[in-house]
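Undergrad: Quick one, what's the 3D model for this:
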Amino acid sequence: MNAGAPPAASRRLNLSVQYACNKDGLPSREQVRRWARATLDAVDAQRGGQVTVRFVEPAEGQELNRDYRGKDYATNVLSFPYDTEPVVMGDLIVCAAVVAREAVAQGKPLEHHHAHLVVHGMLHLQGFDHEDDDEAEAMEALETDILASLGYPDPYAAEKDSPAPRVHD
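TA: Just a heads-up that it's a prediction; the model follows:
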């Protein structure tokens, strides 16, 4: 064992991936694990996690968004953090149909958009937010760096080239 390496237990990622919708076009468990681990490592390489990522149909996404956020529509990703110490604990809900629709509208490969939203949700589980412009810029920069380390392009490139203000759900 490396002298500087964290104990395996503190870095362990217990990840459950649930498919409560048609799996066609959805990322594999291995892909989700890679994206989640990269996000944990980018924030704190010694942090582990206990995370569930659940891919859902729009009806379930809408119900959860309505019940927990007061917004009566299905959104792309919902984050439910439970704890951040000593490990990150929480659930991510990804509405597959919304993600697919957004990927088409944004002209992005579906895999890229899924990677982005898992990274985005994992950052929320670690306490990051985008409630104001400074928080949004910091979170977007971190997302861009993490995705670049995974071989994905900047998900905000089109927004950065546009004079329109950024809009976050």
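Undergrad: From now on I want contacts and neighbour counts done on CA atoms only, so please keep to that.
TA: Will do.
Undergrad: secondary structure element for the residue most central in space within the chain?
TA: Using Cα atoms, centre = their mean, the residue of the chain that lies closest to the mean C-alpha position is residue 118, 2.3 Å off. Using DSSP states H and E, residue 118 maps to helix 110-125.
Undergrad: Output the contacting helices and strands for that helix.
TA: Judged by 3 or more Cα pairs under 8 Å, 6 or more residues apart in numbering; DSSP states H and E, helix 110-125 is in contact with helix 29-43, strand 77-83, strand 88-95, helix 96-106, helix 133-149.
Undergrad: Just the buried residues of it, please?
TA: In terms of neighbour count (16 or more other Cα atoms under 10 Å), helix 110-125 has its buried residues at 110-125.
Undergrad: Would you do the same for the sequence below? I want to compare the two.
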Amino acid sequence: MTQGPVRLDVAVGYAVPRAGVPAAASFRKWAAAALAGRIREADLAIRLVGTREGRALNRHYRGRDYATNVLSFPAELPEGLPKDVRLPLLGDLVLCAPVVAREAKEQGKPLNAHYAHLTVHGCLHLLGWDHEDAREAEAMEQLEREILATLGLPDPYLDA
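TA: Next up, the predicted model:
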């Protein structure tokens, strides 16, 4: 684990109306909580999209023809740089606002808490965490619970 504060630069872009969607400061706070103690510095972009763009990205990058709640795109080193070079660029997160809103309503969760969870979840993916098998999933979910608790948010997996 890395010690000290994270030098974090989070660009938040809205490709959807901002009404009902959290402010950029909230996304920055959630990303900072996810990355604290895990990385020294990070630059990442978070983009809020509608269903059409979310579906197109999911289809193109994952081969799944539907809009999903969050997509994570880890940054890759530019070609030609040595593998040991560390750039602060962490990657991009794409959150599909209509899907997040629908899920929060269906699951009876506060909208901001669901956005916080998905931001934390996406940031952990950018750091290399995954949930391909039951052991990985439990470890990642436990870490998400711990991070969200530092933000005063409930366990997102209760009654999920």
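Undergrad: List the TM-score for the superposed pair.
TA: After superposition, the two chains reach a TM-score of 0.89 (TM-score structural alignment, normalised by the length of structure 2), with 151 aligned residues with a Cα RMSD of 1.8 Å.
Undergrad: about what we covered before: now render the helices and strands packed on helix 110-125 of structure 1 as TSV, adding distance to residue 69 of structure 1.
TA: Shown next, in TSV, are those (distance: least, Cα to Cα, whole Å):
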stretch	distance to residue 69 of structure 1
helix 29-43	24
strand 77-83	9
strand 88-95	13
helix 96-106	17
helix 133-149	19
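Undergrad: picking up where we left off before, and which of the buried residues of helix 110-125 of structure 1 is nearest to residue 96 of structure 1?
TA: Of all the buried residues of helix 110-125 of structure 1, residue 96 of structure 1 sits closest to residue 114, with 8.6 Å by Cα to Cα.
Undergrad: What's residue 78 of structure 1 aligned with over in structure 2?
TA: Mapped onto structure 2 by TM-score structural alignment, residue 78 of structure 1 lines up with residue 71.
Undergrad: Which part of structure 1 matches stretch 43-60 of structure 2?
TA: By TM-score structural alignment, stretch 43-60 of structure 2 lines up with residues 50-67 in structure 1.
Undergrad: Other residues contacting the matching stretch?
TA: Stretch 50-67 of structure 1 is contacted by residues 13-21, 71-75, 78, 87-98 when judged by Cα atoms under 8 Å, 6 or more residues apart in numbering.
Undergrad: again with stretch 99-113 of structure 1
TA: The contact list for stretch 99-113 of structure 1, computed with Cα under 8 Å, 6+ apart, reads 25-27, 76, 114, 152-153, 155.
Undergrad: Recalculate using a threshold of 7 Å.
TA: 27, 76, 114, 152 (Cα atoms under 7 Å, 6 or more residues apart in numbering).
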